[in-house]
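K.L.:
Below is the sequence, then the predicted model.
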Amino acid sequence: MSTIAIVGAGPQLGLAIGRRFAAEGFSVAFIARREAALRELVDVITAGGGEAAAFPADVTDRPALAAALRDAERHFGTIDVLEYSPAPSAVDMTSRPVVEASEVTVESVIPELEMYVYGGITAVQQVLPGMLERGSGTIIATTGAGSGPMIIPQVANAQIATAGLRNWLLNLNASVAQRGVYVAHVALAAAIGQGRPNSEPDVIADAYWQLHQQRTEPELFYQDMPEEQDFRLSDKFLTDAE
């Protein structure tokens, strides 16, 4: 049985991706900070007849993140698909608020780099060697669309980091595609679960399954945002905060 590890799993998109892959026979490893919340996600998958397990870790704690992925590999045998989609919680947004482009400081960017770039590299490098050895695997990472396709100056400190992650993933795909590993970045501009049909978690999750199946495009710009939407907190709610 194949396994997907969802890092930064939350109750909307993370769970929906887990359900979509479980429906195709995948085991699901959920990784995020709060064990109790992860157990609820596991219960949804197992109640539907799937196999899932929780591996608590904070993506900004690199040793803990690597250990959680190792534990998932030991539990399930391999990680065949990695989906990386961390997002700040409401508490995070209080302690490390978004910063407008003209007010960015080094200090405002460091926590974002820890979450998106350093955490992303840690997660990928934990599973990539095994994928390359097997000659197969999928890595998908999700950020808000301000990582590249859209310009949203109100959240510039986060976008510096998400743009760095995006750039590396696109280069990584070019580096490993001929070795059987597919890497993709999802730039997500959608108010998840806010009533628009194409922004419902299950609909978006199907796009992830299609990426994994088709293995052609290194980037998906998923856009379903009403024109009047306020983008100031976009990188908070466009992904899947716990």
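P.N.:
Received the coordinates, thanks.

K.L.:
Could you use CA atoms for every contact and neighbour count after this?
P.N.:
Fine.

K.L.:
so what's the residue lying closest to residue 141 once chain neighbours are set aside up against?
P.N.:
Spatial nearest neighbour of residue 141, excluding adjacent residues (C-alpha to C-alpha, 6 or more residues apart in numbering): residue 84 at 4.5 Å. Residue 84 makes contact with 6-8, 120, 123, 139-142, according to C-alpha atoms under 8 Å, 6 or more residues apart in numbering.

K.L.:
how near is the most centrally placed residue in the chain to residue 190?
P.N.:
Nearest residue to the geometric centre of the chain (C-alpha atoms, centre = their mean): residue 85, 1.7 Å. Between residue 85 and residue 190 the computed distance is 14 Å (C-alpha to C-alpha, to the nearest Å).

K.L.:
here's the one I want to compare it with:
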Amino acid sequence: MTTYVLVGAGPGLGLATARRFGTAGHGVALIARSAEHLEHLTDELRRDGIQARGFPADVLAPDALTGALQDVAEALGPVEILQYSPVPRADFMKPVLDTTTDDLEDPLAFSLKGPVTCVNAVLPGMRALGRGTLLFVNGGSAVRPHPQRAGTSIAFAAESAYARMLHDALAAENIHAAQLIVPGAIRPDAGESSPEVLAERLYALHTERDGFRHYAEPMPE
């Protein structure tokens, strides 16, 4: 059995996607900062018959994040699918004219250094398997910068560039990198952007392996 690992586990999209991949037969590893939070999520998945474990780590702490991903592979088996979708902090979203270089340190660490750390940790295992999927979930500012959300707009753009380069560089190795853009809020009544619908989209990106960038719904003008 191979493993699906979710970096940035939460009760909405994260839990729905973990349930979708777990139902398909993958072991499920959840990474988030809070051990107590992870325990609640894994308990819910286990009640559905899904093998799930939590691994506490902060995406802003590269050594801890690498260690957690190494522990995942040792405990549950090689990572075949990595989903990187932590929710940015509110203080990343300052207006562009109020943003300093210091204000960009954490957003770039969160949305660029975090993904690079994760990919470097799981890529050797994917290569050994001969297959893998790297899934990146971003808001609309990844493709349409918002002047009131400068930190995430800049950092998401950097993450998008990195993910696109992975898509091109790894295709020949049967490792598929894809990005899902969710322009609006993720909530149960959001239609195409509800957690369950998005979970199905992400599972389809893994199985169908078609193209790099996908949209949950059309971007508003």
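P.N.:
Received the coordinates, thanks. Model, not experiment: these values are computed from the prediction.

K.L.:
Return the set of buried residues in stretch 188-208 of the second structure.
P.N.:
For stretch 188-208 of the second structure, a neighbour-count test (16 or more other C-alpha atoms under 10 Å) marks 192-199, 201-203, 205-206 as buried.

K.L.:
An error on my part: the question was meant for stretch 23-36 of the first structure.
P.N.:
Neighbour-count burial for stretch 23-36 of the first structure flags 26-34 (criterion: 16+ other C-alpha under 10 Å).

K.L.:
biggest helix in the second structure, by residue count?
P.N.:
Using DSSP state H, we find that the single longest helix of the second structure is helix 150-170.

K.L.:
What is the subsequent helix or strand relative to it?
P.N.:
Per DSSP states H and E, the first helix or strand lying C-terminal to helix 150-170 of the second structure is strand 175-182.

K.L.:
show me what contacts the counterpart of residue 166 of the first structure in the second structure?
P.N.:
The equivalent of residue 166 of the first structure in the second structure is residue 160 (alignment by TM-score structural alignment). Shown in contact with residue 160 of the second structure (C-alpha under 8 Å, 6+ apart): 142, 179.

K.L.:
And residue 160 of the second structure, how far from residue 11 of the second structure?
P.N.:
25 Å.

K.L.:
before we move on, what about residue 29 of the second structure?
P.N.:
Residue 29 of the second structure is 14 Å from residue 11 of the second structure, by C-alpha to C-alpha.

K.L.:
same check, this time on residue 108 of the second structure
P.N.:
24 Å.

K.L.:
now swap in residue 190 of the second structure and tell me
P.N.:
Distance, residue 190 of the second structure to residue 11 of the second structure, by C-alpha to C-alpha: 16 Å.

K.L.:
residue ranges for the strands of the second structure, please.
P.N.:
Ranges of strands in the second structure, per DSSP state E, are 3-7, 27-32, 52-56, 79-84, 132-139, 175-182, 213-215.

K.L.:
closest one to residue 94 of the second structure among those?
P.N.:
For residue 94 of the second structure, the closest of the strands of the second structure is strand 132-139, at 15.7 Å, according to C-alpha to C-alpha.

K.L.:
What span of the first structure is the closest one aligned with?
P.N.:
Going by TM-score structural alignment, strand 132-139 of the second structure sits over residues 137-144 in the first structure.

K.L.:
can you tell me the mean distance of that stretch from the second structure after alignment?
P.N.:
For stretch 137-144 of the first structure, the mean deviation from the second structure after alignment is 0.8 Å (mean C-alpha distance after the TM-score superposition for the first structure).
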